[in-house]
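Enquirer: my questions concern the predicted model and sequence given below.
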Amino acid sequence: MVRALEPVPRGRFVCEYAGEVLGFAEAHRRIQAQTAQDPNYIIAVREHLHDERVMETFVDPTHIGNVGRFLNHSCEPNLFMVPVRVDSMVPRLALFAAADISAGEELSYDYSGRFHNLPGTSREHKPLEEENRLRKPCYCGSRTCASFLPWDSSLFSTPASSP
């Protein structure tokens, strides 16, 4: 759990979610090698381009990272993530304050990225029952809690069915 040491005004940069940038195959391999008890820090960022292409970036801070890996998920977070490019096509994952944050308040973001990026919706699709057994429970305690952490099924699929 990470808490703000001082008040953070809405819109202020808080930190980067830093780590190893992986290709899909390596991200898939690492996810498949994990047990249900292992923490999963790999984040999948998908950017939808104007020509209908999707640009994927996978970041794993398990071995090389920063404080961003210790930020918890919340279904009602106070941070949001923005892919930012600085002299590279590989984005850096910047976390900004979504609201004014008080000193001592826990810092959190929606691991799915949906909370502040899709108007009128903060919840993800309802997964199939067989997907639920692979998912980790959400303990954020928000009034709109989805009960499970966000899920990227493409990283858990078999190689024949993956993109």
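Expert: Thanks, I have the structure now.
Enquirer: drop to CA atoms for contacts and neighbour counts, all remaining ones
Expert: OK.
Enquirer: quick check: the residue minimising distance to the centre of the chain vs residue 69, distance?
Expert: Centroid check for the chain by C-alpha atoms, centre = their mean gives residue 111 as the closest residue, at 2.9 Å. The gap separating residue 111 from residue 69 is 11 Å, by C-alpha to C-alpha, to the nearest Å.
Enquirer: residues touching residue 100, list them.
Expert: 7-10 (C-alpha atoms under 8 Å, 6 or more residues apart in numbering).
Enquirer: ok, it to residue 76 distance?
Expert: 14 Å.
Enquirer: again with residue 42
Expert: In terms of C-alpha to C-alpha, residue 42 sits 21 Å off from residue 76.
Enquirer: what does residue 94 give?
Expert: Taken as C-alpha to C-alpha, the span from residue 94 to residue 76 is 18 Å.
Enquirer: do the same with residue 26
Expert: 31 Å.
Enquirer: show me which positions of stretch 91-103 end up buried.
Expert: Neighbour counts over stretch 91-103 (16 or more other C-alpha atoms under 10 Å) mark 91-98, 101 as buried.
Enquirer: distance between the ends of it?
Expert: Span of stretch 91-103 from end to end, C-alpha to C-alpha: 29 Å.
Enquirer: repeat that for stretch 131-150.
Expert: First-to-last distance for stretch 131-150 - C-alpha to C-alpha - comes to 11 Å.
Enquirer: try it against this one:
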Amino acid sequence: MLKPGNVIYECNSKCTCLSNCVNRVSQRRSDLSLMIKRFPKKGWGVITRRKIPERVFVTYYYGEIIKSTEADRRGSQYDTKGLTYLFDLDYNAEDHDECAYTVDATYFGNFSRFFNHSCDPNLVVYPLINDNADIRLHHIAFFTSREIQVGEELTFNYFGNFYNEEVESGLSKIKEKYVCKCGSTKCIGYFHK
């Protein structure tokens, strides 16, 4: 598996390989048995009904692709309603101002919008490109980072794949924090969306 932060390039429609090509992992039909479940303290989440091995593609984060200026506008509205389904397409962006697009799964999306945060997640996020040459419009792909047991919730780190002391220091300056309810022994107590 690639180190987090690297982009995954897969074969595309112009490639002459077969559908079972090893470089078409995210394009194969999934046989995962997942279920959306309501958790008393943290709302909706996703659990698995079957054991999932490490390094398995789970899904893309689907939604409406919007310009980041529109995402800022919608984000302000959503904050008042407690909605949090915006995911920046920020691979290769040095800062938020360079991020051109955002995926908004508020009204159009799949089960991935219900993945909760964990300070000790079992999913990792990769930018993935197959049929689009514009790196700013990459897929947001979720892969398992370890084996996930039956009944376990699927989670990822809302801080990204690179959480460390430097990131924590920067986050400590953020005024708008949410109490983390992940329950992990590695929980830092809060997160920022």
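Expert: That came in fine, so what should we check first? Fair warning: this is a prediction, and the values are worked out from it, not measured in the lab.
Enquirer: how close does the single longest helix found in structure 1 sit to structure 2?
Expert: Longest helix in structure 1 by number of residues (criterion: DSSP state H): helix 24-33. In the superposition with structure 2, the average deviation recorded for helix 24-33 of structure 1 is 0.7 Å (mean C-alpha distance after the TM-score superposition for structure 1).
Enquirer: quick check: that helix aligns to which part of structure 2?
Expert: Using TM-score structural alignment, helix 24-33 of structure 1 lines up with residues 68-77 of structure 2.
Enquirer: how about the strands in structure 2?
Expert: Applying DSSP state E to structure 2 gives strands spanning 8-9, 34-39, 43-48, 57-60, 64-67, 86-88, 101-104, 116-117, 123-129, 139-144, 155-156, 178-179, 190-191.
Enquirer: and residue 165 of structure 2, which of these is closest to it?
Expert: For those, the distance to residue 165 of structure 2 is smallest for strand 190-191, at 14.0 Å, taking C-alpha to C-alpha.
Enquirer: and residue 36 of structure 2, what pairs with it in structure 1?
Expert: Residue 36 of structure 2 maps onto nothing in structure 1, by TM-score structural alignment.
Enquirer: ok, now which ones touch residue 36 of structure 2?
Expert: So residue 36 of structure 2 contacts 44-47, 111, 114 (C-alpha under 8 Å, 6+ apart).
Enquirer: let's see that with 6 Å instead.
Expert: Residue 36 of structure 2 sits next to 45-46 when contact means C-alpha atoms under 6 Å, 6 or more residues apart in numbering.
Enquirer: same thing with residue 104 of structure 2?
Expert: With C-alpha under 6 Å, 6+ apart, residue 104 of structure 2 has these contacts: 63-64, 85-86.
Enquirer: which position in structure 1 aligns with it?
Expert: Per TM-score structural alignment, residue 104 of structure 2 is aligned with residue 60.
Enquirer: ignoring the adjacent residues along the chain, who's closest to that match?
Expert: residue 42 (4.3 Å; C-alpha to C-alpha, 6 or more residues apart in numbering).
Enquirer: quick one: what's aligned to the one you found in structure 2?
Expert: Under TM-score structural alignment, residue 42 of structure 1 pairs with residue 86 in structure 2.
Enquirer: count the neighbours of residue 71 of structure 1 for me.
Expert: For residue 71 of structure 1, the number of neighbouring residues by other C-alpha atoms under 10 Å comes to 18.
Enquirer: thought it was touching residue 108?
Expert: Yes: using C-alpha atoms under 6 Å, residue 71 of structure 1 makes contact with residue 108 at a distance of 5.5 Å.
Enquirer: that'll do, ta.
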